[in-house]
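Student: heads up, no residue letters with this:
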């Protein structure tokens, strides 16, 4: 545990420690930073002691309260705090605007000691704490929290600026442990969040200005008609003269200087009043403030339970409403009645003491905010949220630079509000689409959720999805997950040859790749669910240049090899992300499909389906002279077979396998060759060391070099090999373990065989004679016989033909057939 600073006074002592030693700024690759420790005393009797210290600051300056330098604090770091009152009986408190940051602090010894941990998590910027002694605010101290993985002055500011460029509110939160300094902006009206930040910032100054007005109000003159006795009239104006001449007024006539005048006439004397246009304007503005506060408060009034932050926000709004109500009850504002003219302004309102300050502050509430400058304190979203927003915007911009503006640019600006918080809208509606040609569209989606129960068991929600839609191809997708976490341990670097996101973040990408499924509508047969994600990358904040050794890391190389990897991305380093995206954007369906990691079972299944369509001839050898015949076949690479008009397979033979009888050792099928060509010739035209028995039409196959089978097919006691050979398919030849299994020529037959073997059902195989096969509807000729006397044969499009030992059978699919198998054994 390392001590970072100590504040020692005659009222209290505060010690601030870092729990674990580490070089926090090593990943940011920035210049060494100087932290902040600004001290603001609120007690005139506060004295500094010699025990003051600040890590990294010379001892001579550590005790100087006017020096704002201090040790830097970092995100995602645990700090230990110990605050103790200097005198027995003193109660001390450590307060912060954000209740979350102080919730791990405990009070002991009747309030004399406060201790516990503080962790700023992903919040970056300045943070203000207040120390109270016996309920009185004694000292404020401000620290500054720096990022550990990115450069504070460049990358962090660029991320905030990019997010602000889409919508300023995306970067803000109302209540956080840290803040950045900002300024006013007149280019747009404020949101409720910005408005609340502003009213909170100006309320103290507004209070002072309005109290000054109440103490020294500027009154106006007003003339009101009233009936007055003649002797009380002090000023004779034209209106009074006119009434005298015309004999108007009330009461009896009296003589006055030879003129008859009524005893009472109407006059309009000038009177001082507080009901001025300036006061009316101020009242209207304060009423608007109170109304807006009420609208914001209603957001929280509707919630039954509030988190500590939302409760603190609600309480703060209530306090603001009380203060504004008090301002509305000040005499000049209370006396104002009515509305000022539209667009009212006066020299007094913009220049008189008190008025000009109130006018300026209330006008601030009509302006927006920007995260630059040094006027307003703004709470910013956690860095991991900002990084996620920024990576999404960066992906969109890279594709936009390649293909022009998206078709629905407004979708990029869709947001949702939760109280005073504004976030990018998530899900299917938050997407931008780019047209890359007449038949191809690229969509970039933010936080889409895959929750269709027919497609996934557990909902999946990647950060960014890049979706490629092209005619003739199924949906192809890339996943990018923003991970503002880095594993910088030596073990990790040795394993992956680079720093990068934690292993659990990589595992999530494997899950996305396998769990995100799409219904393939392009399939020629029944559409089915298929994996659509060909590559998934974790985007992490690290400043690695393209010429660095990251290209040699497993994180980068595994993207192409395994389809899962990681990419460093920061405002100063987007080259790797751009290269990865453009390599996909500039490719078509074939090249994108090459990126997909094939499932071994799918590949084998497709291969066996193809194998089930390729005819194979199981050739036999003449007897006697078996060895001589075999030697001739091997040396001449020829094999002939009687031509049969009823067997069209002879025209489509892909391979010839050789059955060796018992006379050559163990009987079985051990040799095979590919057919290169064939001819129809008479037997007399084929030159062999043995004479022809009869002259007939033959099919002469020219073969590739004879080679041993990958696996011998043994002859068992139950097997039978006809003298003229046997027909099968490459599927039957490659999968068969015995000669009888060679006759299983179709995929459904092999599916049934696998199920029987897996469930250990006793059976035997018996064959019908070879028949003409319909290429569009191949049928099996192998009967599966069971101990019960039942038997089953695959009958093409009809399904499986089931013939029970007793009663009538029928046709079944394999699934239904399995359900009816209870009587087979």
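Tutor: Arrived safely, thanks for sending. Just so we're clear, the structure is a prediction, and the values are computed from it rather than from any experiment. Numbering: from 1, shown residues only.

Student: okay, CA-based contacts and neighbour counts for the rest of this
Tutor: Noted.

Student: for this structure, what's the longest strand?
Tutor: strand 668-682 (DSSP state E).

Student: and after that strand, which helix or strand comes next?
Tutor: Where DSSP states H and E defines the elements, the next helix or strand beyond strand 668-682 is strand 697-703.

Student: what helices or strands is that next one leaning on?
Tutor: strand 638-642, strand 668-682 (3 or more CA pairs under 8 Å, 6 or more residues apart in numbering; DSSP states H and E).

Student: how big is the angle separating it from strand 668-682?
Tutor: Counting by axes from the mean of the first three to the mean of the last three CA atoms, to 10 degrees, strand 697-703 lies at 120 degrees to strand 668-682.

Student: buried set for stretch 528-546?
Tutor: 530-544 (16 or more other CA atoms under 10 Å).

Student: in strands, which of those appear?
Tutor: Per DSSP E, the buried residues of stretch 528-546 map to strands at 530-531, 533-540.

Student: in space, what's closest to residue 126 - neighbours in sequence excluded?
Tutor: If the residues on either side of it in the chain are set aside, residue 126 comes closest to residue 144, at 4.2 Å by CA to CA, 6 or more residues apart in numbering.

Student: what's the neighbour count on that neighbour?
Tutor: For residue 144, the count of nearby residues is 23 (other CA atoms under 10 Å).

Student: and here is the other one:
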């Protein structure tokens, strides 16, 4: 498709040569999709029309334009949006709402990936900035020529400001897992030593050199994002400090599963046949824990190769009785 001629119809391109930043922004969007089109199936687009005369692209500044692709290996879909406006008047997506709770955000390009096994889109921002910092002070600080500091700070803002709201619970979640500056620089090898390239792996904020002859780093990164599992993508998010302690204190406070030990195979058979399990009252605080399930633990010492938890059941009733009344398993 991209081998045909290209005609651009848009009022935004009645430009002087000085307005290169806008032209670069547009070129980045076209080039990103050119790279993706080589490996993935284009499903739909809302701004491209094709006839014998070539490809006709109609874009309007401030209006979102989107291409949707399918990964032929995983059958997962993803989309690339230009002018992906995230408004304070958030978009209702059924079970969730997407937007910005504070100030409307306008990233240039947004990659949204729908991973199998997840009902949420993992989003990444790629913002075109036709500016680089070549000052000696900057190079000493960051390890070479690269994107401007204020543009990197904008990426942090995007990641923090664009959110999902769960319409059922009212809880807000970050949905942007990474944000990156695209900037015009030709030496990819030299840029690998730059702090803003290393920070991509460390915190998922950084920049990629992006020119007609400089696309390898960006292309490799796109393929990695699109083909990795939902677990790998999720692990790109940064955890809040204290989260581990919070999970221990709050999430595991509600302990509803009793893991019951077994003396031998005979007890296992009796428990399964009678559909019950017994333990000393001293072993569990029934007032503190609302036991809903019992899992029978077969120890390695007593069950050898059959060790583990194979059987579990939902608790229907709990009775406090004297030990000598449990006739199925006589006390020793």
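Tutor: Received it, and whenever you're ready, just let me know what you need. Note that this is a predicted model, so its numbers are computed, not measured.

Student: sorry, back to before: so which of the buried residues of stretch 528-546 of the first structure comes closest to residue 315 of the first structure?
Tutor: residue 541 (37.3 Å; CA to CA).

Student: tell me which residue of the second structure matches up with that closest one.
Tutor: When the second structure is aligned by TM-score structural alignment, residue 541 of the first structure is paired with residue 184.

Student: so who does its match touch?
Tutor: 129-132, 209-211 (CA atoms under 8 Å, 6 or more residues apart in numbering).

Student: and it, how far from residue 286 of the second structure?
Tutor: As judged by CA to CA, to the nearest Å, residue 184 of the second structure and residue 286 of the second structure stand 66 Å apart.

Student: can you give me the strands in the stretch 551-700 of the first structure?
Tutor: Counting by DSSP state E, counting those that start in this stretch, one finds strands in the stretch 551-700 of the first structure at the ranges 564-568, 615-619, 638-642, 653-660, 668-682, 697-703.

Student: oh, I was asking about the stretch 701-825 of the first structure
Tutor: Using DSSP E, counting those that start in this stretch, strands in the stretch 701-825 of the first structure cover 707-714, 726-729, 764-767, 782-785, 791-794, 800-803, 810-812.

Student: what's the longest one aligned against in the second structure?
Tutor: Counting by TM-score structural alignment, strand 707-714 of the first structure falls onto no part of the second structure.

Student: need the residue closest to the centroid of the first structure.
Tutor: residue 463 (1.7 Å; CA atoms, centre = their mean).

Student: which position in the second structure aligns with it?
Tutor: Aligned partner of residue 463 of the first structure by TM-score structural alignment: residue 108.

Student: isn't that match up against residue 126?
Tutor: Yes: using CA atoms under 8 Å, residue 108 of the second structure makes contact with residue 126 at a distance of 6.7 Å.

Student: the second structure: matching residues for stretch 292-302 of the first structure?
Tutor: Alignment note (TM-score structural alignment): stretch 292-302 of the first structure is unmatched in the second structure.

Student: need the strands of the stretch 701-825 of the first structure in TSV with mean neighbour count and distance to residue 629 of the first structure, can you?
Tutor: What follows is the strands of the stretch 701-825 of the first structure, written out as TSV (neighbours: other CA atoms under 10 Å; distance: least, CA to CA, whole Å):
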stretch	mean neighbour count	distance to residue 629 of the first structure
strand 707-714	16	16
strand 726-729	23	18
strand 764-767	17	27
strand 782-785	21	30
strand 791-794	24	36
strand 800-803	20	40
strand 810-812	17	45
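
Student: would TSV of those with distance to residue 169 of the first structure be doable?
Tutor: Putting these into TSV (distance: least, CA to CA, whole Å) gives the following:
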stretch	distance to residue 169 of the first structure
strand 707-714	67
strand 726-729	67
strand 764-767	74
strand 782-785	72
strand 791-794	67
strand 800-803	66
strand 810-812	63
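
Student: how far away is residue 574 of the first structure from residue 533 of the first structure?
Tutor: Distance, residue 574 of the first structure to residue 533 of the first structure, by CA to CA: 22 Å.

Student: and for residue 436 of the first structure?
Tutor: Residue 436 of the first structure is 20 Å from residue 533 of the first structure, by CA to CA.

Student: which one in the first structure is aligned with residue 20 of the second structure?
Tutor: Here residue 20 of the second structure is matched to residue 383 in the first structure, going by TM-score structural alignment.
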